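Asker: Only the shape, not the letters, is given here:
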């Protein structure tokens, strides 16, 4: 199968000179986690939730508002691209090997589409012979409702993960993602006076930002069921609990992309 058979042709594009606040508004409106960045019609970068968590939370930009920062100062430039003829499995391998979540599709220097880990997730909608427990990430890193979001931001960036389940006394009470933090940081910069930002941001707790009552799965759910739930709920990861309601893992779109990269064959087979 080639990329042209599955790529998304509806593209959400911003100019490098647009403001980050506009990018956030567009992401929220279109319910996407990345935008393609152009300069005079040419692809020059990608801006993602991770980029915003990284830059908006940095000390260098701490006093700046999202409405005063250009996308060019936040985006990841020189993105890896593929062609419509690129093999889908190879595309999944590129995403995993390069630790990226999307690949713009370019033909004759023209931007014609994009594939993402969400695209790979859709390829798993008919996988009924593999179960969640066989491919989930076991013993995931977690946080608590009383941890600070700046500490969670640091963990996400250091460990290259996009979400953390939230546990209170061993019980799952929510999940916090890059998207939650990026949106909160942008709104925080706009609402809180500059002179108070540095002090206040240090004390913002996970419970103020996290998603409560996230969708859940059990290890014996089929991969097809998991992919469908991710698609319907528009989430990147789902906590996995046992029948005692204890967290035992997390299933991410990265896990499903790895499955595609491995041609739907379990790695230990």
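Answerer: Nice, I can see it. What you see is a predicted model, and the numbers here were worked out from it, not measured in a lab.

Asker: From now on I want contacts and neighbour counts done on CA atoms only, so please keep to that.
Answerer: Noted.

Asker: Helices along the chain, start to end?
Answerer: Using DSSP state H, the helices found in the chain span residues 20-30, 49-56, 88-98, 117-122, 132-135, 149-159, 178-191, 194-201, 223-233, 253-261.

Asker: what angle separates the last one from helix 88-98?
Answerer: Between the axis of helix 253-261 and that of helix 88-98 there is an angle of 140 degrees, by axes from the mean of the first three to the mean of the last three C-alpha atoms, to 10 degrees.

Asker: follow-up on the earlier one: figure out which of the helices of the chain is closest to residue 67.
Answerer: helix 20-30 (4.9 Å; C-alpha to C-alpha).

Asker: Which residues does the closest one contact?
Answerer: By C-alpha atoms under 8 Å, 6 or more residues apart in numbering, the residues outside helix 20-30 that reach it are 14, 33-35, 66-71, 74, 183, 186.

Asker: same deal with stretch 91-101?
Answerer: By C-alpha under 8 Å, 6+ apart, the residues outside stretch 91-101 that reach it are 3, 82, 102, 103, 116, 117, 120, 254, 257, 258, 260, 261.

Asker: Can you select the buried ones among the residues you listed for me in ChimeraX?
Answerer: In ChimeraX, a selection of the buried entries from the contacts of stretch 91-101 looks like this (16 or more other C-alpha atoms under 10 Å):
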select :3,82,102,103,116,117,120,254,257,258,260,261
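
Asker: Same list (the contacts of stretch 91-101) but as a markdown table, adding distance to residue 46.
Answerer: Putting the contacts of stretch 91-101 into a markdown table (distance: C-alpha to C-alpha, whole Å) gives the following:
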| residue | distance to residue 46 |
| --- | --- |
| 3 | 19 |
| 82 | 14 |
| 102 | 9 |
| 103 | 10 |
| 116 | 12 |
| 117 | 15 |
| 120 | 19 |
| 254 | 19 |
| 257 | 20 |
| 258 | 22 |
| 260 | 23 |
| 261 | 23 |
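
Asker: and the comparison structure, right after this:
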């Protein structure tokens, strides 16, 4: 089956000359985490911007003194975009996503974007026995990067950047208290830059704490849950990662879309007809 059969054809794009605020508004409106950036003249793909890009770069020292109204998409987007063609097979596109550790690929035909494929598209309808009968304990990430609610925003950002991850599990007195995602970081820093005068931002950013931006009401799962059930929860609740806990709400690991996608790819490659 070609990727054209399952790709999203109603693509949301952003002009590379628009601001990061424009990009964030589009992401929130359409409930997406990445936007292909296009040239205003040719409409051709010139880059891609993700929530992770915004979370890490907006608050970095390099852009610390740049007003949000002056921060263009072209400044922080990834210019070297990995793409696929409509005629590529699902397995070919899956391989690109797994090999390059990316969550979405624009589908390009003759220089123009004609579709978009994301991890979520591959996590829908995992009804084969291998997915309903295999528990996540076989594929979850056991090494979990955690942070305390009293830690600072800047520390959370640094942990996510250094570990190349999109979420931190917040642990208080040994139990799961919340989760912080790159979306939380992005929203927090943009709100902060809007309300705090520029001359005070460098000092006052250290007064932002994890407990102020973390999601306190979170969904957890157990090691015995099936891959299919967890994938269904991720798709329906729009989660990209779910903490795995025991009966005392202590962290046992974390399961992400990437973990499941890797399993789907391995299974599909062995089956040979995807």
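Answerer: Nice, I can see it. Keep in mind that what you see is a predicted model, and the values were worked out from it rather than measured.

Asker: Need the helices of structure 1 in CSV (columns: distance to residue 8 of structure 1).
Answerer: Conversion of the helices of structure 1 to CSV gives the following (distance: least, C-alpha to C-alpha, whole Å):
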stretch, distance to residue 8 of structure 1
helix 20-30, 14
helix 49-56, 19
helix 88-98, 13
helix 117-122, 8
helix 132-135, 26
helix 149-159, 27
helix 178-191, 21
helix 194-201, 37
helix 223-233, 15
helix 253-261, 16
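
Asker: right, and those - which one's nearest residue 247 of structure 1?
Answerer: helix 132-135 (12.0 Å).

Asker: Which secondary structure elements does that closest one sit against?
Answerer: helix 253-261 (3 or more C-alpha pairs under 8 Å, 6 or more residues apart in numbering; DSSP states H and E).

Asker: now for the helix it packs on, which elements pack on it?
Answerer: The criterion is 3+ C-alpha pairs under 8 Å, 6+ apart, and the helices and strands that helix 253-261 of structure 1 contacts are helix 88-98, helix 117-122, helix 132-135.

Asker: so where is that helix in structure 2?
Answerer: Taken onto structure 2 by TM-score structural alignment, helix 253-261 of structure 1 occupies residues 257-265 there.

Asker: so how much does that stretch differ from structure 1 once superposed?
Answerer: Mean deviation of stretch 257-265 of structure 2 from its aligned counterpart in structure 1 after superposition (mean C-alpha distance after the TM-score superposition for structure 1): 1.1 Å.

Asker: residues making contact with that stretch?
Answerer: Counting by C-alpha under 8 Å, 6+ apart, 91, 94-95, 98, 101, 103, 119-120, 122-123, 139-141, 227, 231, 234, 240-241 sit against stretch 257-265 of structure 2.

Asker: among those residues, which ones are buried?
Answerer: By neighbour count, with 16+ other C-alpha under 10 Å, those hold 91, 94-95, 98, 103, 119-120, 122-123, 139-141, 227, 231, 234, 240-241 as buried.

Asker: quick revisit: out of the helices of structure 1, nearest to residue 244 of structure 1?
Answerer: Distances from residue 244 of structure 1 to each of the helices of structure 1 were compared by C-alpha to C-alpha, and the smallest falls on helix 132-135, at 15.4 Å.

Asker: circling back: from the chain's centre, how far out does the match of helix 253-261 of structure 1 sit?
Answerer: Once both centres are worked out by C-alpha atoms, centre = their mean, to the nearest Å, stretch 257-265 of structure 2 turns out to sit 14 Å from its chain's centre.

Asker: Repeat that for stretch 153-173 of structure 1.
Answerer: Taking C-alpha atoms, centre = their mean, the mean C-alpha location of stretch 153-173 of structure 1 is offset from the chain mean by 14 Å.

Asker: Provide the aligned range in structure 2 for it.
Answerer: On the basis of TM-score structural alignment, stretch 153-173 of structure 1 is assigned to residues 157-177 in structure 2.

Asker: Please give me every residue in contact with the spatially closest residue to residue 150 of structure 1 that is not a sequence neighbour.
Answerer: Sequence neighbours aside, residue 202 is the residue nearest to residue 150 of structure 1 in space, at 6.6 Å (criterion: C-alpha to C-alpha, 6 or more residues apart in numbering). Counting by C-alpha under 8 Å, 6+ apart, residue 202 of structure 1 makes contact with 148, 149, 150.

Asker: One more pass at 10 Å, please.
Answerer: Residue 202 of structure 1 makes contacts with 148, 149, 150, 151, as judged by C-alpha atoms under 10 Å, 6 or more residues apart in numbering.

Asker: what does residue 144 of structure 2 give?
Answerer: By C-alpha under 10 Å, 6+ apart, the contact list for residue 144 of structure 2 reads 167, 168, 169, 243, 244, 251, 252, 253, 254, 255.

Asker: 6 Å instead?
Answerer: Applying C-alpha atoms under 6 Å, 6 or more residues apart in numbering, we find residue 144 of structure 2 in contact with residue 253.

Asker: sorry, back to before: would you format the helices and strands packed on helix 253-261 of structure 1 as TSV with distance to residue 214 of structure 1 included?
Answerer: Written out in TSV, the entries for those read as follows (distance: least, C-alpha to C-alpha, whole Å):
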stretch	distance to residue 214 of structure 1
helix 88-98	25
helix 117-122	18
helix 132-135	17
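
Asker: between the ones you listed, which gets nearest to residue 108 of structure 1?
Answerer: For these, distance to residue 108 of structure 1 was read as C-alpha to C-alpha. The smallest value, 18.6 Å, belongs to helix 88-98.

Asker: whereabouts in structure 2 does the closest one align?
Answerer: Counting by TM-score structural alignment, helix 88-98 of structure 1 corresponds to 90-100 in structure 2.

Asker: With structure 1 overlaid, report how far that stretch is off on average.
Answerer: Averaged out, stretch 90-100 of structure 2 is 2.0 Å away (mean C-alpha distance after the TM-score superposition for structure 1).

Asker: Residue 205 of structure 1 against residue 143, yeah?
Answerer: No. With contact defined as C-alpha atoms under 6 Å, residue 205 of structure 1 does not count as touching residue 143 (10.6 Å).

Asker: Count the residues that sit near residue 70 of structure 1.
Answerer: Residue 70 of structure 1 is flanked by 18 other residues according to other C-alpha atoms under 10 Å.

Asker: In structure 2, what residue corresponds to it?
Answerer: With TM-score structural alignment defining the correspondence, residue 70 of structure 1 maps onto residue 72 in structure 2.

Asker: about what we covered before: put the buried members of the contacts of helix 20-30 of structure 1 into a PyMOL selection.
Answerer: If you want just the buried ones from the contacts of helix 20-30 of structure 1 in PyMOL, going by 16+ other C-alpha under 10 Å, the selection is:
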select buried, resi 14+33+34+35+66+67+69+70+71+74+183+186
